[in-house]
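# here are the coordinates; sequence isn't available:
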C-alpha cells in the first residue's frame, strides 16, 4: 500500500506539500485517466477500482449481481423506488453480462474507464454508481 500511496502522491500532490486535496485528486484523475482505456490507467487507480469491485461483490463470486448493486447504491443515496436502481443496473448490462447475471471485474473495469473518460450523457457507464443525475 505504501508504494501505491507514493504513486498517488506523485500523480496528485502538485504543490508537493505532502497532502492531496480534493482538487488535486480530481486533477490527477483527469490527467491520468480521462480519455484512456483501463489498461493505460496508473497502477494506483487500477488498485482502487479493483478494490471497489471487491467491496461491492459481497459474495466474492466475481460478479456484481443486482442485489449487490442495489446494496451499494442504497448505502449512498436515498431513493423512493428500487425500480430506479434496477433500471440503472440493467442499463449497464450487455448480452454477455445478462447471461452471466451481472458485471465481471473486467466489465466493471471497462465501464469505470468509460465513466471517467466519456463526457456523453448517453454513455452506457453513466449508471455505474447508481441512478445518478447530472
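That came in fine, so what should we check first? What you see is a predicted model; the values in this text were computed from it and never measured. Numbers count the residues shown, from 1 in each chain.
# Every contact and neighbour count from this point should use C-alpha atoms.
Fine.
# Name the secondary structure element that contains the spatially most central residue of the chain.
Nearest to the mean C-alpha position of the chain, by C-alpha atoms, centre = their mean, lies residue 112 at 4.3 Å. Element membership of residue 112, judged by DSSP states H and E, is helix 105-117.
# for residue 129, same thing?
Per DSSP H and E, residue 129 falls between elements, in no helix or strand.
# what kind of secondary structure is the residue lying farthest from the centre of the chain in?
For the chain, the largest distance from the centre (C-alpha atoms, centre = their mean) belongs to residue 17, which lies 27.9 Å off. Three-state call for residue 17 (DSSP: H, G, I helix; E, B strand; the rest coil): coil.
# Next one: it relative to residue 3, how far apart?
Between residue 17 and residue 3 the distance, using C-alpha to C-alpha, to the nearest Å, works out to 18 Å.
# one more structure, for comparison:
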C-alpha cells in the first residue's frame, strides 16, 4: 500500500539517498549527495570549498549510516537493512531522538533555508529532488496542487487538508515543523496521519 510505513521508508531510500538508483546505498551515493547539496546551497554555482565541506559531511554521514544499517558489513546498505535500522532507531520517537546520521540529512536537504522558514520555492526544489529530478512543472498535477495548497491561503483543487491549516496561516512550514512531520513520516506506522502526505501522493514501490 502506498502510505504504509514500509512503502514510506522505501520512498526515503529510493528518492533521498539512492542517487544512482541501483537499489542499495553505498559510499558513492553519499559522494553524489555532496555534489547535489552543494548545487542546491549555492543555487547552481558550486564553490570548491563548499563542495569539500559537504563532501566531508557526507562521508561522515555515510560512515554513520553504515554503522547503523550495514549489518553484514559488505559496504552496502540494502532497503531491508535500512528499514531495520529505521525501525530500531526512529519508530515511535521524535525527531530530536533520531540518530545524528538521520537528522543530518534533513538539515543538509534544506541547507538553503537561512531564515528558519521553508519557502514555497525551497519546498518545490526539495520535492523536485525526491521526484527523479523532474522540473516542478513536470510533476503530477496532484502533487503540484498539494504543494500549492500547503503554501497558499486559498484552496487549490479542493486539496487543502485540516492538518496543514496552521502551517498555511504562517505562510509555510518552518524547519522545525518539517522535522516533526518527517519524524512522523518515517517513524509512525499509522497510515491515517497527515504526515504521510508530506511528499505529496505516493506510489507503491517494489
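Structure received. What you see is a predicted model, and the numbers here were worked out from it, not measured in a lab.
# Any idea what the TM-score is?
The TM-score (TM-score structural alignment, normalised by the length of the first structure) is 0.76; 130 aligned residues with a C-alpha RMSD of 2.6 Å.
# sorry, back to before: tell me roughly how far the helix holding residue 112 of the first structure lies from the second structure on average.
On superposition with the second structure, the mean distance recorded for helix 105-117 of the first structure (mean C-alpha distance after the TM-score superposition for the first structure) is 0.8 Å.
# Look up how far residue 66 of the second structure lies from residue 124 of the second structure.
Residue 124 of the second structure sits 30 Å away from residue 66 of the second structure, going by C-alpha to C-alpha.
# So which of these two has more stuff around it?
residue 66 (24 against 17; other C-alpha atoms under 10 Å).
# Aligned to that one, what sits in the first structure?
Under the alignment (TM-score structural alignment), residue 66 of the second structure pairs with residue 9 of the first structure.
# Verify the contact between that match and residue 24 for me.
No: counting by C-alpha atoms under 8 Å, residue 9 of the first structure does not reach residue 24; the two are 9.8 Å apart.
# And the strands in the second structure, which stretches?
For the second structure, the strands defined by DSSP state E cover 24-25, 77-78, 117-118, 173-174.
# Make JSON lines from those strands and add distance to residue 99 of the second structure and mean neighbour count to it.
Shown next, in JSON lines, are the strands of the second structure (distance: least, C-alpha to C-alpha, whole Å; neighbours: other C-alpha atoms under 10 Å):
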{"stretch": "strand 24-25", "distance to residue 99 of the second structure": "17", "mean neighbour count": "23"}
{"stretch": "strand 77-78", "distance to residue 99 of the second structure": "16", "mean neighbour count": "22"}
{"stretch": "strand 117-118", "distance to residue 99 of the second structure": "23", "mean neighbour count": "20"}
{"stretch": "strand 173-174", "distance to residue 99 of the second structure": "21", "mean neighbour count": "20"}
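# Output those in a markdown table; the columns should cover distance to residue 148 of the second structure.
Shown next, in a markdown table, are these (distance: least, C-alpha to C-alpha, whole Å):
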| stretch | distance to residue 148 of the second structure |
| --- | --- |
| strand 24-25 | 32 |
| strand 77-78 | 34 |
| strand 117-118 | 13 |
| strand 173-174 | 13 |
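# which one of the ones you listed lies closest to residue 128 of the second structure?
Nearest to residue 128 of the second structure, of all those, is strand 117-118, at 14.5 Å by C-alpha to C-alpha.
# and for stretch 109-126 of the first structure, what span of the second structure is it aligned with?
Using TM-score structural alignment, stretch 109-126 of the first structure lines up with residues 179-196 of the second structure.
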